[in-house]
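**Q** Show me the folded form of this:
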Amino acid sequence: MQIPEIDEMTIARLRKAGLRPTRQRRELAHLLFSECTEAMTAESLHTFAQRHGVKVSLATVYGTLHSFCDAGLVREVSIDSRRYFDTNPDNHQYFYFEDERRLVGVSQADAGIKVMPPLPEGRKISRVDVVVRLRRD
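**A** The predicted structure follows:
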């Protein structure tokens, strides 16, 4: 496959997040925000990038994803000691397909937790992850 054409919106998104648009960041951001339809692990993004002709090491993919997390561009969700990176950083729900190890965001706004339990004193909610685990009958 051909290396993707990087659009100006991808570069602007990186700059707005305070990130220098290096080649690796531009290429991985383009794939994440334009080509991916679900949350990905670093390993699956690395494989996806290689299939698209992007030459990047797995260590660079990890580093890039963590810099994207720190900048608020992606959200990290841990399930069964696997880390998934989602391009929707807002609080929302997920379906986790256990047999496929896939994490898919659910955009239905009225799903999820309706009432939160009382919070311990001195604490506030930093984020809410609701994961619905699915398996075949």
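**Q** make it CA atoms for all contacts and neighbour counts henceforth
**A** Will do.
**Q** Quick check: residue 95 is in a strand.
**A** Yes - secondary structure of residue 95 (DSSP: H, G, I helix; E, B strand; the rest coil): part of a strand.
**Q** how close does it sit to residue 111?
**A** 12 Å (C-alpha to C-alpha, to the nearest Å).
**Q** Relative to residue 20, how far out is residue 39?
**A** From residue 39 to residue 20 the distance is 23 Å (C-alpha to C-alpha).
**Q** With neighbour numbers in mind, choose between these two.
**A** Taking other C-alpha atoms under 10 Å, residue 39 and residue 20 do not tie; residue 39 has more neighbours (24 against 12).
**Q** so the more buried one touches residue 103, yeah?
**A** Yes - counting by C-alpha atoms under 8 Å, residue 39 does reach residue 103; the two are 5.6 Å apart.
**Q** And this one, please, so the two structures can be compared:
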Amino acid sequence: MTTKRSYSVLIDQLKDAGLRPTRQRLALAKLLFEGGNHHFTAEQLHAKAMDAEVRVSLATVYNTLHQFNDAGLLREVVVEAGRSYFDTNMDDHHHFYVEGSGELRDVDRDDVVLSTLPSAPEGMKVSRVDVIIRLDDAKD
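**A** Below you'll find the model as predicted:
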């Protein structure tokens, strides 16, 4: 059950990120941010919205996810061309991607050790390093 207080927190988060707290943004934010960290594709979030009787188009879900990403409320993780997940965990971390099931799992940043990185091109700096470790079913 969502209380006025929890909606108030979501409204403040959206406003602080420079986003107008529309009914659809609030409903999607509630689905995204309640109950801990999650990884969602746009299609998965759309299905969850339909199950929760939130009437929103898939295009609106895509637009909202990209707006939240641009505002720094979540992170887009591209696992392959045309397949992105949106991660509500904004802490510095990496991912396991289970290719058979399409599941994305967090990997603590301290569990991945990189000894060196190439120098960034002139005039640029490294802002973040994302590691995706691809997994196959061990039975193969």
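**Q** Any chance you could compute the TM-score here?
**A** Here the superposed chains carry a TM-score of 0.87, computed using TM-score structural alignment, normalised by the length of structure 1; 133 aligned residues with a C-alpha RMSD of 1.7 Å.
**Q** So for residue 95 and residue 111 of structure 1, which sits in the more crowded spot?
**A** More neighbours surround residue 95 than the other of residue 95 of structure 1 and residue 111, with 15 against 11 (other C-alpha under 10 Å).
**Q** who touches that one in this structure?
**A** Contact partners of residue 95 of structure 1, counting by C-alpha atoms under 8 Å, 6 or more residues apart in numbering, are 103-106, 131-134.
**Q** Redo those residues as JSON lines? Include neighbour count and distance to residue 89 of structure 1.
**A** Written out in JSON lines, the entries for those read as follows (neighbours: other C-alpha atoms under 10 Å; distance: C-alpha to C-alpha, whole Å):
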{"residue": "103", "neighbour count": "23", "distance to residue 89 of structure 1": "14"}
{"residue": "104", "neighbour count": "18", "distance to residue 89 of structure 1": "13"}
{"residue": "105", "neighbour count": "18", "distance to residue 89 of structure 1": "10"}
{"residue": "106", "neighbour count": "16", "distance to residue 89 of structure 1": "13"}
{"residue": "131", "neighbour count": "18", "distance to residue 89 of structure 1": "15"}
{"residue": "132", "neighbour count": "15", "distance to residue 89 of structure 1": "18"}
{"residue": "133", "neighbour count": "14", "distance to residue 89 of structure 1": "20"}
{"residue": "134", "neighbour count": "14", "distance to residue 89 of structure 1": "22"}
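**Q** what residue of structure 1 is the furthest out?
**A** Distance from the C-alpha centroid of structure 1, by C-alpha atoms, centre = their mean, peaks at residue 121 (31.1 Å).
**Q** can you tell me which residue in structure 2 aligns to that one?
**A** Counting by TM-score structural alignment, residue 121 of structure 1 lines up with residue 122 in structure 2.
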